[in-house]
Structure formats: structure tokens, C-alpha cells
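>>> How does the following fold in three dimensions:
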Amino acid sequence: MLPVEGGSVARARSRSITWLITGATVVAISIFAFSRNSPSVPTPAISNPPTAAIGPAPSTSALEPVQDLEGPYAVARVVDGDTIHVQTPSGDVTVRLIGIDTPETVAPGRPVGCYGPESSAEVRRLLDGRSVYLEPDSSQDSVDKYGRTLAYVWLTPTDSVNLDLVADGFASEYLYRTPYHHHDAFVAAQASAQAAGLGMWSACG
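From the prediction side, this is the model:
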């Protein structure tokens, strides 16, 4: 009968288990040390999408297109920044532009006003050789004390010469006694021109 080697086998198994535990411990310690010493990978920052900039509110000075206009009439002559002559079927008509005033340039016995020549030149640039439409205003007299027809002057049904002159600083808003139909738009246009220092608002102090 062969001798039983149970004691030797048990001891061998015990040594194997000890080595396995020791090896596992070494591996665990190595992994921990490596993770401590390794540079951490930064977590990418999550940025919020840029918020669209909110621009200035749309201008409220633009006029609604006008349908019932008189004309077109050929511009016969530009007197100054707020007075023109047009040729109608009934003859030559002097038109004083409603809602604006420009510095004097041709008034007898009165000096030329600051920015008057520039205003007159701008009206000539806009109107010389052109035809225009007229818009009367029921809130105003049809003619002034000098016999001039009072009207808004339009190059097209969407392009008001009166308003353009105010908006670009070539004329100031002008109210005579009773508010005219487009008064609010003209006041807003002048405020914008003044804030931007356009035309007469920077040249004339």
C-alpha cells in the first residue's frame, strides 16, 4: 500500500493560494499607483450655444406706402431745401414741403443759414430732372400764406423726400399750429438724426 502524501499536497496548495493572493495584491497596488500618478484627462467643457445678439428695435420712422398720390409731376425748379416748383397739367405750382424746415438761403434781407446750402444741394441732387408725386394733408391748409401748395413730396409711393431730408440731417422737423398726418414719424426721424450727429446736427452745433 502506497504512502499517503496528503500533508505535502495541502502545503503545496496553501503556498499556491498565498502566491495568488500576493500577486493580486501587487497588481492592485500597481494599478492604484498608476492611476494616482497618471495625468488626468480633462473633461471637455460643455459650453452653451451663443445667444443671438438682440439688435436695435426696427425704426418706427418709416412711412406706410401711400396709394392716393397726385402726379407724377416733373420738377421744374428747386428753390431751396423745403420749396420746389413742379409742372402740372394746370401749370407751374410752387410746393412747400410739409413737416420740415431748412435753413434759409434765398430769403431777401436774411443771412444764409448754417447748412442751408447743403440742404438745397441735397434736394437738387434728389429731384433735378426727376418727376415726383404729391400728397396733400387734410389736417393742414391746402396753401400757406405765400400761396404755396402744402404737400408731402414722394419719389415713389414708398420714398418720402420730406422724411428722407429729416432722417439724414438736412432738415429739421417743423410743426405749424396743427400736428400733420406723419408728425410722429418725422419726430422719430429727427431724434435719430440728432443722436447720430447727422448733417446739420453736427455741423451747426
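>>> When you work out contacts or count neighbours from here on, use the C-alpha atoms and nothing else.
Noted.
>>> Run through who's touching stretch 155-166.
Applying Cα atoms under 8 Å, 6 or more residues apart in numbering, the external contacts of stretch 155-166 come out as 63-67, 69, 97-100, 119, 131-133, 152-154, 171-173, 185-186, 189-190, 193.
>>> let's see this one next to it:
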Amino acid sequence: MGFMHRIPGTALSLLLLGLAGASAPAGPSPQERPPQAAPTALLADCMVEKPTELFPVAWVVDGDTIHVDRDGKREKLRLLSIDTEEKYMPKNDSETKPSTRFGDLTAGWAQGFFMPRSPSEGAVEVGLRFPGGVEARDPYGRLLCHVVTSEGVDFNLLMVRTGLSPYFNKYGNSRIDHERFVAAQKAAMAEQRGIWDPRTNDGGSRRPYDRLLPWWDARAEAVNAHRALAASDPMRFLAADEPDQLSAAIAKGPREVTVLALIDRFFEEDDGSRTVLLRGGDKRRSVRVSIPKELRGAMEKLDLDHSYEDFRQNYFLIDGTLQMGARGFDLVGVGVEDWRLAGPEPAIPGRAPSSPADLVRRR
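Okay, the predicted model is just below:
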């Protein structure tokens, strides 16, 4: 397969060795481990329809963020359903995404993957896949998509199949290839590839996948349940991070809705009320919810101040009347009973699933 020639020697060696640990392990070397799937077999697991439109890769930031030249401008892409480990950054003490040695290795592997085969060749070209064929962006303006090689290899799937990334469903299961991502991660785990090799990052920072995966799954359950409701009534069940959908819902005026949302931040107002800014896909069209001064005491049981913490259910469903405001969308007429968790608390190993947020009424 011509695609194989694009993989640099060091990265090809890692594939042949099953993408073992990023540090020198104690005990058996990767070569002494049982034989694992050949690179061609891994590629076959990730084949999709060949793209009909190709764009040159301009820059590879790391394993899940690349830039392409498209329609006369530079596009930043955030690759869906993957989340590679962080490259080295000074003073990165994040519990959920620390800098790791494997993060540096993964970034280098991705850069080599998209490297031209020779100095005389032009930039490697790729196609883009969008959920339902609809383009969307994250709050940072990056285009959310899959990248597909000219030969039809889905790079997002390949990253999971080779153990270079977990299946990242923190914002909902993949709308493109959920079952294949699940199968790819299961196979990579069984073969102890990349991040699933217990020797990876040995002696250094490690990402706590044993707690991250159930947290992401709980959030995905909330998103998937809301998607099912939205499919039955798309003008009633909305998502705060889909501004075009919000605009369409109130094209003829304010509307009673249920909004799926993550809390972004709070603002203390001069009149004693509090404004809750919901995380949106467009900072200029975010949703705001006002908590009147007289309701603030009753709202304490919802524990909103800690709702965005790691390893807990972060999604809420909020009932109210959606209308245009001075700074985006306003969700008005919202009382304490109109807030509820959108899904279950995650089953984190060694932790009882209880918190003040459990008091939120479910329905």
C-alpha cells in the first residue's frame, strides 16, 4: 500500500513493535512480546471511502490538531473523537491531561505521518469527514472533523487503533463511526498498544485513564440521551453549543425549550443577581441564564459552582424560554426546578457516586 511510504522509519518501527512504552521499560523488551498485528492489518481496520476532495496539510501541531489550506485560507482542524497526550509544557500539573513523554512521541509520529515522502514532493493532501456532512467549529474556531488520507485511511480511527489516543467521547459518542471506535480501542487495549501498554510513561507522569473513561462515558450518555430527544423534536430540545440550531428555533420569536448545556462561567451583577454563561460553539452567540437575587439561596443545592469539576456529571438540562438578548441568547423564566442533571454520575473506581449535585431533580 503506497500509504505506508509516508510513515517515517522511527514511527514505522513503533507500529511494528506494537507502539510500546515511551520510556525504556524494565523486563521484557517489546521485541520479546507476543507478535501483534502488522501495520497493514491496522490500516485495513481504518479504511473508509476515499475522499473526492483533497487539501494540503500545512502544519501538524500534535496528534489531534492539524492545519490545512482550504479554499484559499488556512484552516485549523480539531480532530473528532481523539485526544492525544500533551507534549511537554513547563508547569503543566493538570490531573486529567499532564505533559507526558508519550505525548512528545505521539506529536512527532503525527508530524512524520503527514511528511512528504521526498523533498521533491508537494504537501501531503487529505480529505475531511464531517458528522452528517455538516461543518461545525469548537469555541476556539477550529473545524471539527475526521482526516482521511488519499488512500482512504481514517487518521482519527488509526490513532485509536494504534493506541496513540483513547476514544474521546467526552462530548458525546462519535456520530460518524462510534462502533468502529469502540472496536478499535478494545483491540488496542487487548494488544497493549501505546497508551494501553503498562510500561508507557513508566517513571513519569501518567494520564488516569481508569477514571477518565467512565467520566467520559457518563457525559456521553447525557449527550446521547439528548440527541434522541432532539431527533423527535428538534425545535424543543436544543444544545447550547449549537448556535445555528438556537437561531432557527426562535426565528419566529421566543420559544419554550429544553437546553443541554455545560456551565462556562458566572458573573455577579450589581443588583445581586447572578448570570450563568453556558458554554457555546460561538462566543458571540452564547446562552445566558439569570438567577435572581431571591433565588440564589434555593439554587445552592444544585452546587453549580462546582459543576464543571472533573470526574463528575457536568451536563445539565435547563427548561426556559429562549429569546435573543443584547449579548447573544437569553434563557428566561428559569426556576430552581428547571435545572436537572442530564445524565448519571460517573462510576469512578474507588469513589462513591455522591455529591450535592445528586440533589438535582431528575425527570
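>>> Tell me the buried residues within the contacts of stretch 155-166 of structure 1.
Buried subset of the contacts of stretch 155-166 of structure 1 (neighbour count, 16 or more other Cα atoms under 10 Å): 69, 97-100, 119, 131-133, 152-154, 171-173, 185-186, 189-190, 193.
>>> about what we covered before: looking at the contacts of stretch 155-166 of structure 1, which are in helices?
Counting by DSSP state H, the part of those found in helices is 119, 185, 186, 189, 190, 193.
>>> residue in structure 2 matching the last one?
Alignment note (TM-score structural alignment): residue 193 of structure 1 maps to residue 188 of structure 2.
>>> Can you verify my assumption that its match contacts residue 197?
No: here residue 188 of structure 2 does not reach residue 197: they are 9.2 Å apart, not a contact under Cα atoms under 8 Å.
>>> Which residue ranges of the stretch 51-200 of structure 2 form strands?
Under the criterion DSSP state E, counting those that start in this stretch, the stretch 51-200 of structure 2 contains strands at 55-62, 65-70, 73-79, 125-129, 143-149.
>>> how far apart are the second one and its match in structure 1?
Here strand 65-70 of structure 2 is compared with structure 1 after superposition; its mean distance to the aligned residues, by mean Cα distance after the TM-score superposition for structure 1, is 0.5 Å.
>>> which residues in structure 1 does that strand align to?
The aligned range for strand 65-70 of structure 2 is 83-88, by TM-score structural alignment.
>>> Looking at the strands of the stretch 51-200 of structure 2, which one is packed in the most?
Highest mean neighbour count of these: strand 143-149, a mean of 23 (counted as mean count of other Cα atoms under 10 Å).
>>> what range in structure 1 does stretch 324-335 of structure 2 sit on?
So stretch 324-335 of structure 2 sits over no part of structure 1, by TM-score structural alignment.
>>> Now which residue in structure 2 aligns to residue 119 of structure 1?
Match for residue 119 of structure 1 (TM-score structural alignment): residue 106.
>>> quick one, what contacts that match?
Per Cα under 8 Å, 6+ apart, neighbours of residue 106 of structure 2: 62, 63, 84, 85, 164.
>>> Buried subset of the residues you listed, written for PyMOL?
Selection command for PyMOL covering only the buried members of these, criterion 16+ other Cα under 10 Å:
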select buried, resi 62+63+84+85+164
